[in-house]
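Engineer: what would the 3D arrangement of this be:
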Amino acid sequence: MKDSEGIVIPKNYLFGETPEDALPLDCGKKLYPVNIRYETYGHLDENGKNAILILHALSGDAHVAGHHKEDDKKPGWWNEMVGPGKPFDTKKYFIVCSNIIGGCSGSTGPRSVNPATGKRYNMTFPVITIADMVRAQRRLMEHLGIKKWLTIAGGSMGGMQALEWAFSYPECVQSVIAIATTSRLSPQSIAFDWVGREAIMSDPNWQNGNYEDTLPEKGLSTAR
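Structural biologist: Below is the predicted model:
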């Protein structure tokens, strides 16, 4: 664990426990309650202005650096970039990375339990947009007492979220680092996404999206 953040403990932020505090979605529905799984590195300064938000790509998670356990074989997915003396220097900056809503790594998503039914959402989970993801991150920002992001960095779908931050909340962002991303998908990209979805849904373990413990791993592997 030399030259890394060492052991990092994931955190959870729960909000929207009542309909009045629900997260409004672009599809017209409201999501509540909402849990956001996130990790932080470094320390927030007194004026709350040394904060950097790092956003993961489609299959990423909040574990951007360090290890969860002593015997972890792999560190976080951007460990080379985040840590003491690294480009995102945790001796200078307060780094935040959260799992997107609709994801499958701790934040509220299709595998979460719908409080209205007591069962997993599965295919009843509402459609989530990039703007919805950012709207939830804005709530996390308020919870952490951050006044303005020094920068927001992300690649691929993470870069899309970074651009959405600049568009929807320009007063909250000083700068954006958008890597290998776009503000609009081309027809070819949409077609590739369709092929990936078909691969997942063709896996017998897909079970129309209502699978429990047996995952459509072959379909997921083909899709990625």
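Engineer: hey, let's count contacts and neighbours off CA atoms from now on
Structural biologist: Fine.
Engineer: name the element Glu39 belongs to?
Structural biologist: If you go by DSSP states H and E, Glu39 is part of strand 34-41.
Engineer: next helix or strand past that strand?
Structural biologist: Moving toward the C-terminus from strand 34-41, the next helix or strand (DSSP H and E) is strand 51-55.
Engineer: from the contact counts, what lies against the strand holding Glu39?
Structural biologist: Other elements packing on strand 34-41 under the criterion 3 or more Cα pairs under 8 Å, 6 or more residues apart in numbering; DSSP states H and E are strand 11-15, strand 94-98.
Engineer: of those strands, flag the one that's most buried.
Structural biologist: strand 94-98 (a mean of 25; mean count of other Cα atoms under 10 Å).
Engineer: to check against the first, give me the structure of this:
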Amino acid sequence: MPSYAQSVIGVKDNKVYFNDLIPETEYKVEQTGYIKTRTVTADQCGLIKMSNTDSYPILNSGNYQDLYFKENDYWYYWTNYTDLTNYPKPSCQQVGGSYVLDGVIWDAGDGTGSISFIVTPEAIYLYHPQLIQPYSTHTVYWYGEWDDSNGIYTGNTRITKLKANSCGIARLNLAPFQKTAYDFPNTNYRWTLKQGETKVMDFNPNSSQINYTPICKKGVKFEPVSYQ
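Structural biologist: You can find the predicted model right below:
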């Protein structure tokens, strides 16, 4: 069984290059500091429901969590789940020829009218008729928890799958992450390369820039004397 001294070669053309991985093997990179984005549409009442999913696990509690609605330039935040005893989940009901919200509504307190904002472990329910019209579509950003001690958002974790080629080389494109990263590039980023659930290495995506990358031809790797 050959041994593999996995390493990061460096960055070229906005891609991180890995060397000495197990050939033809799948890996994944856990990228922290990511801002999750989703598009949501209000129903007939103007009620938006955002479910908790593996790809968009927004419903944490315990510290400030912030959702930003791009088109309205408006922030919604919470620290804990809603007490459903006093604030039950709202729903849209048809009454005659119109639709009305069945739920507890209160004043937003900032001049933006009435609101209902319910956070449960399964979903967020949002009704804000002055800003969210029936059937309207909105772009939502989730920044993760607010880290008060450092004055930054922690961001989220993005999972990117990779596969090493026949020479044990793999590359990670940084562009998709950079589009919504909180403050990329940041020298404090520490990402993790995994094979399945086994950690292979931690690395900094802000690795040194390189001028050349190894070439793989029919399973044979050709490397420059120096990557710089």
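Engineer: report the TM-score for the pair.
Structural biologist: Here the TM-score for the pair of chains, by TM-score structural alignment, normalised by the length of structure 1, is 0.23; 85 aligned residues with a Cα RMSD of 5.5 Å.
Engineer: just to revisit the earlier point, the strand holding Glu39 of structure 1 to strand 11-15, inter-axis angle?
Structural biologist: Strand 34-41 of structure 1 and strand 11-15 are oriented at 150 degrees to each other (axes from the mean of the first three to the mean of the last three Cα atoms, to 10 degrees).
Engineer: turn the helices and strands packed on strand 34-41 of structure 1 into JSON lines, including distance to Leu163 of structure 1.
Structural biologist: Output for those, formatted as JSON lines (distance: least, Cα to Cα, whole Å):
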{"stretch": "strand 11-15", "distance to Leu163 of structure 1": "24"}
{"stretch": "strand 94-98", "distance to Leu163 of structure 1": "16"}
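Engineer: these: which one's closest to Arg120 of structure 1?
Structural biologist: strand 11-15 (17.7 Å; Cα to Cα).
Engineer: and the next helix or strand past the closest one?
Structural biologist: Proceeding N to C from strand 11-15 of structure 1, the next assigned helix or strand is strand 23-24, under DSSP H and E.
Engineer: just after that following strand, pick out the following helix or strand.
Structural biologist: Using DSSP H and E, the helix or strand that follows strand 23-24 of structure 1 in sequence is strand 30-31.
Engineer: the residue lying closest to Arg171 of structure 2 once chain neighbours are set aside: what secondary structure?
Structural biologist: Distances taken as Cα to Cα, 6 or more residues apart in numbering place Tyr17 nearest to Arg171 of structure 2, at 4.4 Å, with adjacent residues excluded. Secondary structure, DSSP: H, G, I helix; E, B strand; the rest coil: Tyr17 of structure 2 is strand.
Engineer: Tyr17 of structure 2 is in contact with Val8, isn't it?
Structural biologist: Yes: at 5.9 Å, Tyr17 of structure 2 and Val8 qualify as touching, with contact defined as Cα atoms under 8 Å.
Engineer: now do the buried residues in the longest strand belonging to structure 2.
Structural biologist: Longest strand in structure 2 by number of residues (criterion: DSSP state E): strand 137-147. For strand 137-147 of structure 2, the neighbour count (16 or more other Cα atoms under 10 Å) marks His138, Val140, Tyr141, Trp142, Tyr143, Gly144, Glu145, Trp146 as buried.
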